[in-house]
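Trainee: give me the fold of what follows.
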Amino acid sequence: MTVPGYDEDLTLATRLADAADALTTARFRALDLAVSAKPDRTPVTDADTAVEDAIRAILAAERPDDAVLGEERGGSADARGRAWVLDPIDGTKNFLRGVPVWATLIALVEDGTPVVGMISAPLLGRRWWAASGGGAHLRDAAGERALSVSGVAALSDAYLSTTDLNTWSEYHSRERYLALAEACWETRAFGDFWQHCLVAEGALDVAAECIVNPWDVAAAQVIVTEAGGRFTDLSGAPTYKGGSALSTNGLVHDEALALLRR
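Mentor: Got it, this is the predicted structure:
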């Protein structure tokens, strides 16, 4: 996990993920899990807030000069300087229903660009990470390995995923997404963080989301790009703050964007 310039940040991100995993695994399927709703009607659990508070406490001690932006406690990640962008539990609906597909997402953003990404999914037994210039990596039951996107060069051979088909009607265009789906070989809905990680692994070729928050995809952006892929919003801008996300192996990116544009 040695990356010149980011060794200490990756080590810290690993500690943050370890602390998060200890809390989330202890609260998963807990009978006394407290659940409330945010103004946008999305659920939040006591595990979400406990994880973010624990990570913030470590960052306050280890990186007191860095800004923090988190899903539950707010904050900011300005265009200049360093900021940690946190999603304590990405996939809270899965967490609530007892589905083991959820993760803690941790990103370090420097001058507006994600430079370190850490995604830890303890119930899947998988952890992905990357840092600028150091490649993307995965640790699972088979060990640790470097990641590389697929070599699929045509959408007709591509494997596509999204999070929720219904969101395309509300936030973008159901017809545009279905046009992309029809152009691809196969479609699934792995959803949330996992689909972007699968793009980085080369298992998927395209992952598209019409509505995201910065904390949903900041870590994924650096992991996908360091694996050799391409990450943009649906306008084609290479940003985690565009409100939407498209990650691909790079080879089919422009064709996918053209189909998704309204």
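Trainee: okay, CA-based contacts and neighbour counts for the rest of this
Mentor: Will do.
Trainee: need the helices for the stretch 51-200 of the chain, in chain order.
Mentor: Applying DSSP state H, counting those that start in this stretch to the stretch 51-200 of the chain gives helices spanning 92-97, 165-171, 174-183, 192-201.
Trainee: list the contacts of the last one.
Mentor: Spelled out, that is helix 192-201. The contact list for helix 192-201, computed with Cα atoms under 8 Å, 6 or more residues apart in numbering, reads 90-91, 101-103, 119, 128, 136, 147-150, 161-163, 189, 204-207, 216-217, 220, 223-225, 227-229, 247-249.
Trainee: which of these fall within strands?
Mentor: By the criterion of DSSP state E, membership of the contacts of helix 192-201 in strands covers Asp90, Ala103, Ile119, Trp128, Ala136, Ser161, Val206, Ala207, Ser247, Thr248.
Trainee: what sits against the fourth one?
Mentor: It refers to Trp128. Trp128 neighbours (Cα under 8 Å, 6+ apart): Gly117, Met118, Ile119, Ser120, Ala136, His137, Leu138, Arg139, Cys197, Ile223.
Trainee: same question, the second one
Mentor: Contacts of Ala103 were listed using Cα under 8 Å, 6+ apart, and they are Pro88, Ile89, Asp90, Gly91, Ile119, Ser120, Ala121, Pro122, Phe193.
Trainee: any idea which of the contacts of Trp128 has the most stuff around it?
Mentor: Taking other Cα atoms under 10 Å as the neighbour criterion, Ile223 ranks highest of the contacts of Trp128 with 37 neighbours.
Trainee: tell me who's in contact with it.
Mentor: Contacts of Ile223 by Cα under 8 Å, 6+ apart are Gly117, Trp128, Trp129, Ala130, Ala131, Gly135, Ala136, His137, Cys197, Ala200.
Trainee: would CSV of these with distance to Ala183 be doable?
Mentor: Below are the contacts of Ile223 laid out as CSV (distance: Cα to Cα, whole Å):
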residue, distance to Ala183
Gly117, 31
Trp128, 29
Trp129, 31
Ala130, 31
Ala131, 33
Gly135, 30
Ala136, 28
His137, 30
Cys197, 22
Ala200, 21
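Trainee: report the two of the residues you listed separated the most.
Mentor: Across those, the longest distance by Cα to Cα is 14.4 Å; it joins Ala131 and Cys197.
Trainee: quick one: the strands in the stretch 1-150 of the chain?
Mentor: 35-37, 43-45, 67-70, 74-75, 82-90, 103-110, 113-121, 126-131, 136-140, 143-146 (DSSP state E, counting those that start in this stretch).
Trainee: one more, please, to line up against the first structure:
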Amino acid sequence: MPEYADDLALALRLADAADAVSVTRFRAADLRIDTKPDRTPVTDGDRAVERAIREILGAERPDDAILGEEYGGERTAGRQWIIDPIDGTTNFLRGQSVWGSLIALAVDGVPVVGVASAPALGRRWWGATGEGAWAAALPSGAHERLQVSGVRRVEDAFISFNALKFWDEAGWLEPLLALVRASWRDRALGDFWAYMLVAEGQLDMAGEHDVRVYDLAALVPIVQEAGGRFTSLTGGDGPWDGTALATNGLVHDEVLAILGSHPGTSAR
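Mentor: Presented below is the predicted three-dimensional model:
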């Protein structure tokens, strides 16, 4: 049996539980919206989903650590579940369909299992180290194996960079514009979805600033098992840096070189 098969099976069940809660709050007339100390929005749906996931983990993996967006936790050695109950909360509270629950297992800080479930889009993605990356239509579509694109040059690449504002605030606007000018096409697709499109081969690059580990951890195994590469914007491995760059692997070094060769790159 593959090393993380049981953990992946549990992560998929956690995603089922998350979807069962989140869909009841999506576009609900009585949805409660608060503002957290960091000025980001949170809904009662975010909190309810994380509670549901934590309850199951407490029963089935009581010795594992948990880090979640809404109820906290710290990076630890060993096994740790990392949860973003609703990634794309702004979309969720505005009634837009691009949002999902992200569930990851990290071992010594390295994500080895990831599930991204987007019930409003009717799609789920998952992957685990050594087991490939997969997607299916919800609720019970046939599984399809994911493979990144074969695009080899940035001039032929279709890229996404999420929110322009965050690149500007980080002092990376000029490097980003240089990358946009060098690429074939660009879009500002947000949150987890752009990374899943990289894994599907529909985009060749996705990157962003101002992200947390719970925004990224579940995405790492999916992109990597689809044949892609996932680093920070300065080339460091893992989802802990506060920035992210996912590509098909073939254009990764060229993207890093473009970003790193323009003023402003050292601003972060």
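Trainee: hmm, back to that, what's the closest of the contacts of Ile223 of the first structure to Asp78 of the first structure?
Mentor: For the contacts of Ile223 of the first structure, the closest approach to Asp78 of the first structure (Cα to Cα) belongs to Gly117, at 17.4 Å.
Trainee: what lines up with the closest one in the second structure?
Mentor: Using TM-score structural alignment as the criterion, Gly117 of the first structure maps onto Gly114 of the second structure.
Trainee: how many neighbours does the closest residue to that match other than its chain neighbours have?
Mentor: Excluding the flanking residues, the one nearest Gly114 of the second structure by Cα to Cα, 6 or more residues apart in numbering is Ala218, at 3.9 Å. By the measure other Cα under 10 Å, the count of residues near Ala218 of the second structure is 32.
Trainee: also Leu259 of the first structure?
Mentor: Other residues within reach of Leu259 of the first structure, judged by other Cα under 10 Å, total 16.
Trainee: quick check: it is in a strand.
Mentor: No: applying DSSP: H, G, I helix; E, B strand; the rest coil, one finds Leu259 of the first structure to be helix, outside a strand.
Trainee: can you pull the contacts of it?
Mentor: Listed by Cα under 8 Å, 6+ apart, the contact partners of Leu259 of the first structure are Arg176, Tyr177, Ala179, Leu180.
Trainee: for Ile58 of the first structure, same thing?
Mentor: Leu16 are the contacts of Ile58 of the first structure under Cα under 8 Å, 6+ apart.
Trainee: again with Arg261 of the first structure
Mentor: Arg176, Leu234, Ser235.
Trainee: looking at those residues, which has the most residues close by?
Mentor: Of the contacts of Arg261 of the first structure, with other Cα under 10 Å as the count, Leu234 tops at 25 neighbours.
Trainee: ok, now how distant is it from Ile58 of the first structure?
Mentor: Using Cα to Cα, to the nearest Å, Leu234 of the first structure is found at 35 Å from Ile58 of the first structure.
Trainee: same thing with Gly134 of the first structure?
Mentor: Using Cα to Cα, we find Gly134 of the first structure at a distance of 24 Å from Ile58 of the first structure.
Trainee: same check, this time on Thr11 of the first structure
Mentor: Distance, Thr11 of the first structure to Ile58 of the first structure, by Cα to Cα: 13 Å.
Trainee: same deal with Val116 of the first structure?
Mentor: When distance is defined by Cα to Cα, Val116 of the first structure is 17 Å away from Ile58 of the first structure.
Trainee: same question, Ala158 of the first structure
Mentor: To Ile58 of the first structure, Ala158 of the first structure is 41 Å away according to Cα to Cα.
Trainee: next: Arg97 of the first structure.
Mentor: Going from Arg97 of the first structure to Ile58 of the first structure by Cα to Cα gives 29 Å.
Trainee: sorry, back to before: output the strands of the stretch 1-150 of the first structure in TSV; the columns should cover distance to Leu257 of the first structure.
Mentor: Converted to TSV, those look like this (distance: least, Cα to Cα, whole Å):
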stretch	distance to Leu257 of the first structure
strand 35-37	34
strand 43-45	31
strand 67-70	29
strand 74-75	31
strand 82-90	25
strand 103-110	25
strand 113-121	21
strand 126-131	25
strand 136-140	24
strand 143-146	27
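Trainee: remind me, longest helix of the second structure?
Mentor: Assignment by DSSP state H gives helix 5-25 as the longest helix of the second structure.
Trainee: average distance between that helix and the first structure?
Mentor: Compared with the first structure after the fit, helix 5-25 of the second structure shows a mean deviation of 0.7 Å (mean Cα distance after the TM-score superposition for the first structure).
Trainee: can you state the residues of the first structure onto which that helix aligns?
Mentor: The aligned range for helix 5-25 of the second structure in the first structure is 7-27, by TM-score structural alignment.
Trainee: centre of the chain to the matching stretch, how far?
Mentor: In this view, stretch 7-27 of the first structure has its centroid 15 Å away from the chain centroid, taken as Cα atoms, centre = their mean, to the nearest Å.
Trainee: buried sites along it?
Mentor: Buried positions in stretch 7-27 of the first structure, judged by neighbour count with 16 or more other Cα atoms under 10 Å: Asp9, Leu10, Leu12, Ala13, Thr14, Leu16, Ala17, Ala20, Asp21, Leu23, Thr24, Arg27.
Trainee: what sits against the residue nearest to the second one when sequence neighbours are not counted?
Mentor: In space, Leu10 of the first structure comes closest to Val116 once its chain neighbours are excluded; the distance is 7.0 Å by Cα to Cα, 6+ apart. Counting by Cα under 8 Å, 6+ apart, Val116 of the first structure touches Tyr6, Asp9, Leu10, Ala107, Leu108, Val109, Trp129, Ala130, Ala131, Ser132, Ala219, Val222.
Trainee: which among the residues you listed count as buried?
Mentor: Buried among the contacts of Val116 of the first structure (16+ other Cα under 10 Å): Tyr6, Asp9, Leu10, Ala107, Leu108, Val109, Trp129, Ala130, Ala131, Ser132, Ala219, Val222.
Trainee: just put these in JSON lines and tack on distance to Val212 of the first structure.
Mentor: Supplementary listing: those in JSON lines, determined by distance: Cα to Cα, whole Å:
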{"residue": "Tyr6", "distance to Val212 of the first structure": "27"}
{"residue": "Asp9", "distance to Val212 of the first structure": "25"}
{"residue": "Leu10", "distance to Val212 of the first structure": "25"}
{"residue": "Ala107", "distance to Val212 of the first structure": "15"}
{"residue": "Leu108", "distance to Val212 of the first structure": "18"}
{"residue": "Val109", "distance to Val212 of the first structure": "17"}
{"residue": "Trp129", "distance to Val212 of the first structure": "20"}
{"residue": "Ala130", "distance to Val212 of the first structure": "21"}
{"residue": "Ala131", "distance to Val212 of the first structure": "22"}
{"residue": "Ser132", "distance to Val212 of the first structure": "23"}
{"residue": "Ala219", "distance to Val212 of the first structure": "13"}
{"residue": "Val222", "distance to Val212 of the first structure": "16"}
